[in-house]
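Colleague: give me a model of this one.
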Amino acid sequence: MQVKDKIASCKERLIAVRRELHGIPELGFREAKTSAYVADYLEREGLAVVTGVARTGVVGLLDTGRPGPTLLVRADMDALPITEETGLPFASRHPGVMHACGHDGHTAMALVTATVMNALKDRINGAIKFVFQPAEEGPGGAKPMIEAGVMDHPQVDYALGCHIWPTIPEGTIGIRAGVLMAAMFRFDITITGKGGHGAMPHLCVDALETGCQVVGALQRIVSRRMDPLSPSVITVGKFEAGTAFNVIPETAALCGTARTFDKTTWERWPEIIEMVVKGVCNSMGAGYEMSYEQGYPPTVNDPDMADRMKRIAGQVVGDERVVVPEKTLGGEDMAFFLERVPGCFFCLGAGNDAYAGIHNPRFGFNEDILLTGVETYCRAAVDLLGKPSTAAS
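Modeller: The predicted structure follows:
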C-alpha cells in the first residue's frame, strides 16, 4: 500500500506534467524545450542528471548507494508533424507539431516514477537509470544513446519501457513474450529514363511507367518470395514523377517501407528489394539509384521478464486484466535496448471510444491510465531491485 498511496498522492502532479509536455511538442532531435523540462524536473528531485546525450537525450540516475543491479526505465520524448485538432485547453502551442502517439504520457510517467522511487529508495538496492530518448518516430534515438554509453556506468541489467496502447481496453496492461513489434526498413529509389513528347513514347524511356512496374514488382515480393506464415509487408508511400500532361518524365522518385517480424528477413531486405528494382529497370532500359535505412530491429521481450511483468501487472490491475496484445508491424527503437539486456516493453491499455487512435490529429486518452503505468514501473523496480539487507539499512 505504501507504493500505491505514494502514487495516488502524485496524481495531480502527473497530470500537470503530461499537460505541460503536451503543449510543447517537438520533432526528433529538436526536443530542446522538452529536454530542458525533463532535466530541470530530475535535478529538483535530486537525481544525477546528464544532458545532451545523443544530442537531446537526458539521463537521470537514482543511485541508492547500495550494491545491486541497475534497472533502465526508458521514455521517448518526440512528437509528430501533425496539426492538432483535439480542441483541448492544453493543446499544442507549436504549429504543425503534436503529441499524437502518447510520448508526453510516457515521459510524464517516467518522471513521476522517479519521484516515487526517490521517496521509496530505502526499499531497493542498486540503481534506476531513467532514460529520456529523442527521435523514436525517426530517425531513431535509442541506438545513438547506447553508442554514447547509456547502458554503462553503472552497467544496466534490466530494461523496461511502456507504450500507451489504444487497441487494448482501458484499464488493462498488455504483455507479450517474444516478438511484439516488427523490424522496419526504409528505401528511397530514383529512376532515370529519357524524357520526351507524350506522343512519341518510342523515342523515350518512361521513368513513370518504369516506376509503376517497380511498385507492382515490390508488392509481389511478399506474395511470392516471403514465407506466408511469417507476416511481412512492403508499402510504397510516396511516388513523384512528371510535370505536364504531354511530357514523358525523365525521372521518378519512390519512397517506402518494409516490415517483418523476422530479423533475418530484415537484414536481407536491401538485397531483395534492389534485385527487383534492378531487374525491372534493366528490362525497361532505365537506370536507378537506391538508398536505404535499416531502421529498427524487431522488438522482442525476454520471456522470463515478460512472465515476471505479467505477475507484477496482475498486482496492479488484477490478473484477469493482464492481456496478450496482438503483434503489430509497427516499429519501435526500444528494440535496441532489449537486444542488450533482458527487458520488457509493455502496453498500457487506452482503448476508449471517446478518443481517436495514435498518429491521428484527434488522438487522446483518459489521463487516469497514467497512474497505472507509474504503479507498474514502481512495483517492477521494487521487485527487480529487491530490498536492502538489515545491515545495509
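
Colleague: going forward, measure contacts and count neighbours with C-alpha atoms only.
Modeller: Will do.

Colleague: ok, and the closest non-adjacent residue to residue 138?
Modeller: residue 28 (6.5 Å; CA to CA, 6 or more residues apart in numbering).

Colleague: what's the answer for residue 30, then?
Modeller: residue 56 (7.0 Å).

Colleague: what is the neighbour count of the one you found?
Modeller: Using other CA atoms under 10 Å, residue 56 has 23 neighbouring residues.

Colleague: so it sits against residue 35, correct?
Modeller: Yes: Residue 56 is within contact range of residue 35, at 6.3 Å (criterion: CA atoms under 8 Å).

Colleague: next, residue 135: secondary structure please.
Modeller: coil (DSSP: H, G, I helix; E, B strand; the rest coil).

Colleague: tell me how far it lies from residue 25.
Modeller: Residue 135 sits 12 Å away from residue 25, going by CA to CA, to the nearest Å.

Colleague: identify the contacts common to those two.
Modeller: residue 78 (CA atoms under 8 Å, 6 or more residues apart in numbering).

Colleague: one more sequence to fold, the one below, so I can look at both together:
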Amino acid sequence: MKDYTLSDKLKYLEDFSKQVRHHLHTIPEASGVEYKTSEYCKKMMQSFGYKIVEYPGYTGFHADLDIDPQMKRIAFRADMDGLEMPDMTDTDYKSVHDNMAHNCGHDSHMTVALTAARFLAEHPEELRFNVRFIFQMAEEDMRVPGAETMVAGGCVNGVDEIYALHNDASLEVGSINVNDNIMSSWGAAWTLDVNGVSAHGSTPQKGRDAIREVVRIIDDLDYIVAKKTNPFSPAVFGCGMIHGGTVPNAIPDYVQARGTIRSMDEETDTILKNSLTSIMAESALRGFKTNMVCTGYPAVINHKYAYQRIVDSASGVLTRINKTCKPMTGSEDFSYMINAVPEKKGALFFLASGCAEKGINNYLHSNPYYLDDDCLLIGAQIFVNLATHA
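Modeller: Down below sits the predicted model:
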C-alpha cells in the first residue's frame, strides 16, 4: 500500500518520468564531459518553453521560466554526471557507455527536475515564483569544479531561494530525510605524488623507496584522525588508490596515491588540511620530492526557513518525514550554491528511492545500483509544491 499522495494533475507524467530516467540511465558521462546528457536535457527544457542560459566551454546550463518580474525567483539544482564504473544492473536500459554508470542516481535527479519543469510550464497560473532549473556538471569528481564554476558564471544570480534533492535507495520509497542544520560533510579529495630514487630490490640502500614513503604518509594521516581531532566530531581519512612500480624486483622512484578526507565541522576540516602540509614537510627532510593537491567542498548547511519550506511541501505528499536525520559523511558541492544566495536561503533533502518488496536496498555508489521509479513523481511533487506555494 502506497503511503504517499500525489496530485491527480501530476500523475499523467508517470510514464514520461520513467521513460526519461531510463534514457538518461543509458548515457552516463564523466564529470565535466556530460555532452549527450546536457544536450538531451537542454532540448527538453527548450521544448517546455524555458529560456536556456549556457556556460561557454562547459556542459552545465540553467533554464528560466519567467512569469512576473515582481515575483521572487526559486531555483532547483539537478546534477548530471555519472560514475566511472561498469553498470552491473540487470535491466533493458543499462549504460551503453563502457565503464560508466549512474550509480549515484543522478539520472533520477535530472528526471525529477525535468518532470517538475514540464508540469510547471504547463500550469503557469499556479506559480508563485519565477523558476530556474540548474543542470549542473561535475558534482562527482572533486578535481573538476562543478557547482563552484556555475556559481562564478552566475547560476544563482537573482535567485532568492534554492533547493536540491539526492536520492537514497537505502530508504523506503514514500519518505524523505531532512534536517535544519548540517546535511553533508566538509570533504576533500587529495592526490599525492611521491618521487624517490629507484634501485634494484637487492640493494635497497641505494634508493629511496617511494612505496614505503607513501605508506608512512598514509599511516601519519590515520594518526592525525585518531589523535589530533576531537573524538566528539567525526572525521574520516581514506586512501582508495595507490599506483606505483613496474616490476617486483625493483624499488620504484614514483608512486601516486589518491583518497579523501571528511569532517563534520570546519575546525576539524582545517586540522586535517593543515596536517597535510606538515606531513609533506617531513617527506622533504627524508629526501623525497612530494606534491599534494587537495580540493573539496564545504558542508551543506540547510537554512532553517528553507528546511521548513521542504517539510511543508512534503507534508501534503508523505506520511513519513524524518525531520532530524543525521548528516551524511559524503560531500555535496550544492553547498556552493546555497552559500551564494541571499541569507544562504537553501536546503537539500534525501528522497527515498528504495523498495524492499522489489529487492531495492542499496547504498550510493554500490554496484549494481538500483532505484525505484516510484520516487520520481514524489520528488517532482515536492519541487512543484515549493514553486507553487510562497
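
Colleague: in the second structure, which strand has the most residues?
Modeller: Identified as the longest strand of the second structure according to DSSP state E is strand 161-172.

Colleague: quick one: the residues in the first structure that the helix or strand immediately after that one in the chain pairs up with.
Modeller: Counting by DSSP states H and E, the next helix or strand C-terminal to strand 161-172 of the second structure is strand 175-177. Here strand 175-177 of the second structure aligns to the first structure at residues 172-174, judged by TM-score structural alignment.

Colleague: residues in contact with that stretch: which ones?
Modeller: 168, 313, 317, 321-325, 346-350.

Colleague: residue 135 and residue 25 of the first structure: which is more packed in?
Modeller: Using other CA under 10 Å as the criterion, residue 135 of the first structure and residue 25 rank with residue 25 on top: 30 against 24.

Colleague: what's the counterpart of residue 374 of the second structure in the first structure?
Modeller: Aligned partner of residue 374 of the second structure by TM-score structural alignment: residue 368.

Colleague: cool, residue 387 of the second structure as well?
Modeller: Under the alignment (TM-score structural alignment), residue 387 of the second structure pairs with residue 381 of the first structure.

Colleague: that match sits in which helix or strand?
Modeller: helix 369-385.

Colleague: can you name every helix or strand that that helix contacts?
Modeller: Identification of packing neighbours for helix 369-385 of the first structure by 3 or more CA pairs under 8 Å, 6 or more residues apart in numbering; DSSP states H and E yields helix 2-8, helix 11-22, strand 70-76, helix 103-119, helix 303-317, strand 343-351.

Colleague: next, the buried residues of that helix.
Modeller: Buried residues in helix 369-385 of the first structure, defined by neighbour count with 16 or more other CA atoms under 10 Å: 369-382, 384-385.

Colleague: what range in the first structure matches stretch 240-256 of the second structure?
Modeller: Using TM-score structural alignment, the partner range for stretch 240-256 of the second structure is residues 237-253.

Colleague: for the matching stretch, buried residues please.
Modeller: 239, 241, 247-253.

Colleague: specify which member of those is nearest to residue 216 of the first structure.
Modeller: Of all these, residue 216 of the first structure sits closest to residue 239, with 12.6 Å by CA to CA.

Colleague: you'd agree the closest one is in a strand?
Modeller: Yes: counting by three-state DSSP, residue 239 of the first structure falls inside a strand.

Colleague: quick one: it and residue 189 of the first structure, what's the gap?
Modeller: With CA to CA as the criterion, residue 239 of the first structure and residue 189 of the first structure are 10 Å apart.

Colleague: mean deviation (superposed) between stretch 220-227 of the second structure and the first structure, please.
Modeller: Relative to the matching residues in the first structure, stretch 220-227 of the second structure has an average distance of 0.6 Å after the fit, by mean CA distance after the TM-score superposition for the first structure.

Colleague: under the alignment, what does residue 116 of the second structure map to in the first structure?
Modeller: Mapped onto the first structure by TM-score structural alignment, residue 116 of the second structure lines up with residue 113.

Colleague: so what's the residue count around that match?
Modeller: By other CA under 10 Å, the burial measure for residue 113 of the first structure, its neighbour count, is 25.

Colleague: contacting residues for it?
Modeller: When contacts are counted by CA under 8 Å, 6+ apart, residue 113 of the first structure touches 374-375, 377-378.

Colleague: ditto for residue 206 of the second structure
Modeller: Residue 206 of the second structure is in contact with 197-199, counting by CA under 8 Å, 6+ apart.

Colleague: from the residues you listed, pick the one nearest residue 267 of the second structure.
Modeller: Using CA to CA, these come closest to residue 267 of the second structure at residue 197, 37.0 Å.

Colleague: what's the neighbour count on the aligned partner of the closest one in the first structure?
Modeller: By TM-score structural alignment, residue 197 of the second structure lines up with residue 194 in the first structure. Neighbourhood size, residue 194 of the first structure [other CA under 10 Å]: 17.

Colleague: isn't residue 194 of the first structure right up against residue 201?
Modeller: No: contact between residue 194 of the first structure and residue 201 fails when scored by CA under 8 Å: they sit 9.8 Å apart.

Colleague: coming back round to it: joint contacts of residue 239 and residue 189 of the first structure?
Modeller: With contacts taken as CA under 8 Å, 6+ apart, residue 239 of the first structure and residue 189 have 253-255 as neighbours in common.

Colleague: so who does residue 28 of the second structure touch?
Modeller: 34, 37, 81-83, 95, 97, 100-102.

Colleague: leaving out sequence neighbours, find the closest residue to it.
Modeller: Excluding the flanking residues, the one nearest residue 28 of the second structure by CA to CA, 6+ apart is residue 82, at 4.9 Å.

Colleague: residue 22 of the first structure too?
Modeller: Closest residue to residue 22 of the first structure apart from its sequence neighbours, by CA to CA, 6+ apart: residue 104 at 5.6 Å.

Colleague: any idea how far the residue most central in space within the first structure is from residue 318 of the first structure?
Modeller: Nearest to the mean C-alpha position of the first structure, by CA atoms, centre = their mean, lies residue 332 at 3.6 Å. For residue 332 of the first structure, the distance to residue 318 of the first structure (CA to CA) stands at 27 Å.

Colleague: and if you look at residue 370 of the first structure?
Modeller: Separation of residue 370 of the first structure from residue 318 of the first structure (CA to CA): 16 Å.

Colleague: ditto for residue 299 of the first structure
Modeller: Separation of residue 299 of the first structure from residue 318 of the first structure (CA to CA): 26 Å.

Colleague: which one's more surrounded, those two?
Modeller: Each of residue 299 of the first structure and residue 318 had its neighbours counted (other CA under 10 Å), and the higher figure belongs to residue 299 (27 against 15).

Colleague: tell me the contacts of the nearest residue to the more buried one once chain neighbours are set aside?
Modeller: In space, and not counting its chain neighbours, residue 299 of the first structure is closest to residue 335: 4.3 Å by CA to CA, 6+ apart. Contacts for residue 335 of the first structure (CA under 8 Å, 6+ apart) come out as 296-300.
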